[in-house]
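Undergrad: quick check, what structure comes out for this input:
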Amino acid sequence: MTDATPQVSAEGDLSLEGRPEQVLAFVLGGEPHAVALDRIRLVQRAEDIRPLPQAPEDVIGMIEVLDEAVPVVNLAKVLGLHEADHPEHVLVYNSGKGLVGFVVDEARGVVSATRAPLPQTLRRGEACLIALARHGEETAYLLDLEAVLPGPVGMSAARKGGYSAESESNGG
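TA: So this is what the prediction gives:
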């Protein structure tokens, strides 16, 4: 039996770098991304999105989840990534502010991944990009969806530096 001590990252987040964890893998802006599974309520088809009049710029509509109206955020737009012409899925996230949907190109499913620290070139202070998630031959960007929620700290903080998926090679 080995003793794996959790490490505290530079951002103060408790992480288990190198230990497998369950994440939801998805494609956003044509690149692999992932989020921790613990706060994902469900994945729904994007075709269920209905327009929401007078919504904030990043909210593209709403979906209904168990008779509850859930706003849907254009995650690619918020992060400054290429927006898919026909996104396929909405990740329904259970935030501290209630349910929020994030439209993504395609949800791939639950995978076991290990966290790896971000390369220096991607560390720009924004809290939404927290680590790399490695599963199989693929390396994905691990996001903190709480950091991109609408509000004074959420989306505006994510926009300050943005990030480019093209600035990191698959070699790590």
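Undergrad: contacts, neighbours, all on C-alpha from now
TA: Will do.
Undergrad: just the strands in this structure please.
TA: Here the chain has its strands, by DSSP state E, at 7-8, 14-15, 20-28, 31-36, 40-45, 59-65, 68-74, 89-95, 98-104, 106-116, 129-135, 138-143.
Undergrad: one more, for comparison:
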Amino acid sequence: MAIKPKRTAREIAARKRAMERALGFNAARLRREKELTDLAADFLQTRELEGDVLAVLEEDIARLRAEAQSRCEALHRQGATVVVSMTGKGEGAGRIAQRLGVGVGEVRQLRDSVAPAGAEGPGAARRMDAAPVGARERAAAQGQGQGGIQTGTGAPGAPGAGGTGPRWAGGGVVEAGPGAG
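TA: Alright, predicted model coming up:
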């Protein structure tokens, strides 16, 4: 059997210092672990709050979009009412479009989107835009049908009668074709 050597005081002191150092490292490591765990908990809490803020934001955006859509629809109806009023004053779609700086198609779409009281179905607000202002009256006085188109057989300018058809200038029928008075 081997004899165990006796430990010296120096060895014992070195071993004691090593154990204290190891315990210190362990305590520091435990403190560091606790700090990292606390930081991770803070991070997770901020992520949860971030999600809550984003959810509230999305709800606010949806509400604001609905309000804006409602306001836009009201303004669209208001614009359509203006177009219908202008149409009611005898203005044609082309002239309304020119005055408002929009296309004729948009004017007609706006006009048709608002039906006056007592009208039936879509497009009931439509007035006869085919003829410019006053053309109906002139056409009736000249024996022509709706929109300045001549009616009857053999009328000058009528299709198949050898005429050129009605001539338009600026806002009404100027001349109903060759041979018209």
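Undergrad: what's the TM-score here?
TA: With the length set by TM-score structural alignment, normalised by the length of structure 1, the two chains reach a TM-score of 0.21; 60 aligned residues with a Cα RMSD of 4.9 Å.
Undergrad: can you check which of the strands of structure 1 gets nearest to Ala157 of structure 1?
TA: Closest to Ala157 of structure 1 of those, according to Cα to Cα: strand 129-135, at 11.4 Å.
Undergrad: report the buried residues of the lengthiest helix in structure 1.
TA: Counting residues, the longest helix found in structure 1 (DSSP state H) is helix 155-161. The neighbour-count check on helix 155-161 of structure 1 (16 or more other Cα atoms under 10 Å) flags Met155, Ser156, Ala157, Ala158, Arg159 as buried.
Undergrad: next structured bit after the longest helix seen in structure 2?
TA: Secondary structure of structure 2 per DSSP H: the longest helix is helix 9-88. Tracing the chain past helix 9-88 of structure 2, the next element assigned as helix or strand by DSSP states H and E is helix 93-100.
Undergrad: quick one on the thing from earlier: for the buried residues of helix 155-161 of structure 1, give me JSON lines that also has distance to Ala116 of structure 1.
TA: Formatted as JSON lines, the buried residues of helix 155-161 of structure 1 follow (distance: Cα to Cα, whole Å):
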{"residue": "Met155", "distance to Ala116 of structure 1": "24"}
{"residue": "Ser156", "distance to Ala116 of structure 1": "26"}
{"residue": "Ala157", "distance to Ala116 of structure 1": "23"}
{"residue": "Ala158", "distance to Ala116 of structure 1": "21"}
{"residue": "Arg159", "distance to Ala116 of structure 1": "23"}
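Undergrad: which of those sits closest to His135 of structure 1?
TA: Ala158 (25.3 Å).
Undergrad: right, and the closest one touches Lys77 too?
TA: No - the pair Ala158 of structure 1 / Lys77 is not scored as a contact, 10.7 Å apart, by Cα atoms under 8 Å.
Undergrad: let's have the strands of structure 1 in a markdown table, adding mean neighbour count.
TA: Compiled in a markdown table, the strands of structure 1 are given as follows (neighbours: other Cα atoms under 10 Å):
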| stretch | mean neighbour count |
| --- | --- |
| strand 7-8 | 12 |
| strand 14-15 | 14 |
| strand 20-28 | 20 |
| strand 31-36 | 22 |
| strand 40-45 | 17 |
| strand 59-65 | 20 |
| strand 68-74 | 19 |
| strand 89-95 | 21 |
| strand 98-104 | 23 |
| strand 106-116 | 19 |
| strand 129-135 | 23 |
| strand 138-143 | 21 |
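Undergrad: circling back: by how many degrees do the longest helix of structure 2 and helix 93-100 diverge?
TA: 130 degrees (axes from the mean of the first three to the mean of the last three Cα atoms, to 10 degrees).
Undergrad: what's helix 9-88 of structure 2 packed up against?
TA: When contacts are defined as 3 or more Cα pairs under 8 Å, 6 or more residues apart in numbering; DSSP states H and E, helix 9-88 of structure 2 packs onto helix 93-100, helix 104-113.
Undergrad: for these, give me JSON lines that also has mean neighbour count and distance to Trp168 of structure 2.
TA: Shown next, in JSON lines, are those (neighbours: other Cα atoms under 10 Å; distance: least, Cα to Cα, whole Å):
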{"stretch": "helix 93-100", "mean neighbour count": "16", "distance to Trp168 of structure 2": "14"}
{"stretch": "helix 104-113", "mean neighbour count": "19", "distance to Trp168 of structure 2": "18"}
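Undergrad: out of those helices, which comes closest to Gln45 of structure 2?
TA: helix 104-113 (52.3 Å).
Undergrad: the inter-axis angle of the closest one versus helix 9-88?
TA: Orientation check (the same axes, to 10 degrees): helix 104-113 of structure 2 against helix 9-88 gives 80 degrees.
Undergrad: other SSEs contacting helix 104-113 of structure 2?
TA: By 3+ Cα pairs under 8 Å, 6+ apart, helix 104-113 of structure 2 packs against helix 9-88, helix 93-100.
Undergrad: what is the last one packed up against?
TA: Using 3+ Cα pairs under 8 Å, 6+ apart, the elements in contact with helix 93-100 of structure 2 are helix 9-88, helix 104-113.
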